[in-house]
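Student: Here is a sequence with its predicted model. Questions after.
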Amino acid sequence: MKSLYCFLILLAAAASGNAQEFTKQMTTARTAYSSGKLEEARFAMQQMMQELDIISGKELIGLLPAKLDTMSANTSADAVSGTSGFAGVVVHREYGKAKPDGDVPAQVEIITNSPLISGLNAMLSLPLLGNSPDQKVIKISGYKALVTKQHSDGETPEFEVQLPLNSTLITLKAPGYSQEKIIALANTLPIAEIAKRVQ
């Protein structure tokens, strides 16, 4: 238990913005545990884990490129949110200026620590999946990914790239881009660096 506390203290020291909240929750957890209030200690530990998720999400969003093709990142729309239950953190970044209808030219989302991702990993290992006209299995930075044709109201089909890394999912959406172009965009993402952080 002491080694866990030491590890968590080191992580807290590395993260400047959320360190005070993290330390406060750790103190609360330790005090509650010492007093035998296990439910309070557990809740404080959950809050600490959520803070760690936010810190790791901010690190991930810092890895994303400032430009995607000719589109600049809209950093004011960056979002990092910790969740409980199905995922650890959700990271969202948009590229380009929003259109009058509210659509965004491109967006990248990363969902970490989700047990639901294992289903996509299993699907990618099926040999028949790559033969579908609406889905194609590709490799990006040595990792299998799935390109899916999205059915839209417009005449031009839209595509989405989903790349699972164990329990993490990276999704790229770029409406109006062809299949070849969205694959090229996906190949500009720092997948290897993201993989190091989440594995």
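Tutor: Looks like it arrived, so ask away. Residues are numbered from 1 along each chain as shown.

Student: contacts and neighbour counts: CA atoms only from here.
Tutor: Will do.

Student: for this structure, what spans make up the helices?
Tutor: In the chain, the helices defined using DSSP state H lie at 2-14, 19-34, 38-63, 117-124, 179-186, 191-198.

Student: For Glu109, find the nearest of the ones you listed.
Tutor: Glu109 lies closest, by CA to CA, to one member of the helices of the chain: helix 38-63, at 9.4 Å.

Student: got the angle between that closest one and helix 2-14?
Tutor: Helix 38-63 and helix 2-14 meet at an angle of 40 degrees, taking axes from the mean of the first three to the mean of the last three CA atoms, to 10 degrees as the criterion.

Student: got the angle for helix 38-63 vs helix 191-198?
Tutor: Using the same axes, to 10 degrees, the inter-axis angle of helix 38-63 relative to helix 191-198 is 160 degrees.

Student: Which elements pack onto helix 38-63?
Tutor: Using 3 or more CA pairs under 8 Å, 6 or more residues apart in numbering; DSSP states H and E as the contact criterion, the secondary-structure elements in contact with helix 38-63 are helix 19-34, strand 79-82, strand 89-95, helix 191-198.

Student: Need the helices of the chain in a markdown table (columns: distance to Val91 and mean neighbour count).
Tutor: Shown next, in a markdown table, are those (distance: least, CA to CA, whole Å; neighbours: other CA atoms under 10 Å):
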| stretch | distance to Val91 | mean neighbour count |
| --- | --- | --- |
| helix 2-14 | 20 | 13 |
| helix 19-34 | 20 | 17 |
| helix 38-63 | 6 | 19 |
| helix 117-124 | 15 | 16 |
| helix 179-186 | 16 | 18 |
| helix 191-198 | 12 | 14 |
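
Student: Structure two is appended below for comparative analysis:
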Amino acid sequence: MNYSLFDGASDLQPWTEDICEGALILRHFSVLHEITLLDGIRQIMIKHPFRQLLTPNGHRMSVAMTCCGEVGWVSDSKGYRYSTYDPDNGKPWPYMPDNFFSIAVQAAEEAGFPDFKPDSCLINQYQVGSRLSLHQDKDEKNLGAPIVSFSLGIPATFLFGGMQRTDPVQRYHLAHGDVVVWGGPARLRYHGVAPIKEAAHPLLGTQRINLTFRQAK
């Protein structure tokens, strides 16, 4: 990934789109931080590459992932959980870069969650056709803290439902630089990502990178 021709400058003006109480989208929020974020991802994936995890029932996820922070999210035959080490190599997850932490905290504050202190960042890699089924983020010990999710690269359709899997689902187009934040009464809403459609982005080619910050411990 070569980012040298891009300096993060953008004419896009940030604005906020409300989803429901406790959930919103910060449009274009991270465009000015794109080089910082992408350089950080590149350093992390050198030692902890993207990999497609297995679900507890043995299916391989279409989304590849890696992590940074005090703990990382893992999935295998033992279930879904947070771990202090990368199960692929037995080494601790890399330290969350200070600028990752500060950008995530800033996004949370903009969304109305001023006390966010993320200790885990899941970094997901979506290729064309990748999808994420509706699910709840409920493996975190601190459910009072929000989820802060950054989108980079090609667009995605974010699915945001209710407290039950069968509740109606809203669909939101997410572009490069958009950040979704949900917490409070929306914290355990079901959400997912529709299959990624073919597209290209000047920084990331035909992939989408999603950084999801959590306060897991």
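Tutor: Looks like it came in fine. Nothing here was measured: the structure is a model prediction, and the numbers come from that model.

Student: TM-score them against each other, please.
Tutor: A TM-score of 0.31 describes the superposed chains when it is computed by TM-score structural alignment, normalised by the length of the first structure; 104 aligned residues with a CA RMSD of 5.1 Å.

Student: Quick one, which of the helices of the first structure gets closest to Tyr143 of the first structure.
Tutor: Taking CA to CA as the measure, the helices of the first structure were each checked against Tyr143 of the first structure, and helix 191-198 came out nearest at 8.5 Å.

Student: what about Phe22 of the first structure, distance to Met49 of the first structure?
Tutor: Spatial separation of Phe22 of the first structure from Met49 of the first structure under the definition CA to CA, to the nearest Å is 9 Å.

Student: hmm, I was thinking of Tyr33 of the first structure
Tutor: According to CA to CA, Tyr33 of the first structure and Met49 of the first structure sit 16 Å apart.

Student: thinking again about what came up before, with distance to Gln162 of the first structure added, can I get the helices of the first structure in TSV?
Tutor: Supplementary listing: the helices of the first structure in TSV, determined by distance: least, CA to CA, whole Å:
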stretch	distance to Gln162 of the first structure
helix 2-14	30
helix 19-34	32
helix 38-63	17
helix 117-124	9
helix 179-186	9
helix 191-198	12
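
Student: what's the closest of these to Leu146 of the first structure?
Tutor: The stretch from the helices of the first structure with the least distance to Leu146 of the first structure (CA to CA) is helix 117-124; that distance is 7.3 Å.

Student: Packing partners of the closest one?
Tutor: Where contact means 3+ CA pairs under 8 Å, 6+ apart, helix 117-124 of the first structure is packed against strand 143-150, strand 158-165.

Student: returning to that earlier point: do you know which of the helices of the first structure lies nearest Gln150 of the first structure?
Tutor: Between Gln150 of the first structure and those, the tightest spacing by CA to CA is seen for helix 179-186, at 10.7 Å.

Student: so what secondary structure elements neighbour the closest one?
Tutor: Using 3+ CA pairs under 8 Å, 6+ apart, helix 179-186 of the first structure sits against strand 158-165, strand 168-173.

Student: among these, which is nearest Gln135 of the first structure?
Tutor: Gln135 of the first structure sits nearest to strand 158-165 of all these, at 9.3 Å, using CA to CA.

Student: what angle sits between the closest one and strand 168-173?
Tutor: Using the same axes, to 10 degrees, the inter-axis angle of strand 158-165 of the first structure relative to strand 168-173 is 160 degrees.

Student: What is strand 158-165 of the first structure packed up against?
Tutor: The contact analysis (3+ CA pairs under 8 Å, 6+ apart) places strand 158-165 of the first structure against helix 117-124, strand 143-150, strand 168-173, helix 179-186.
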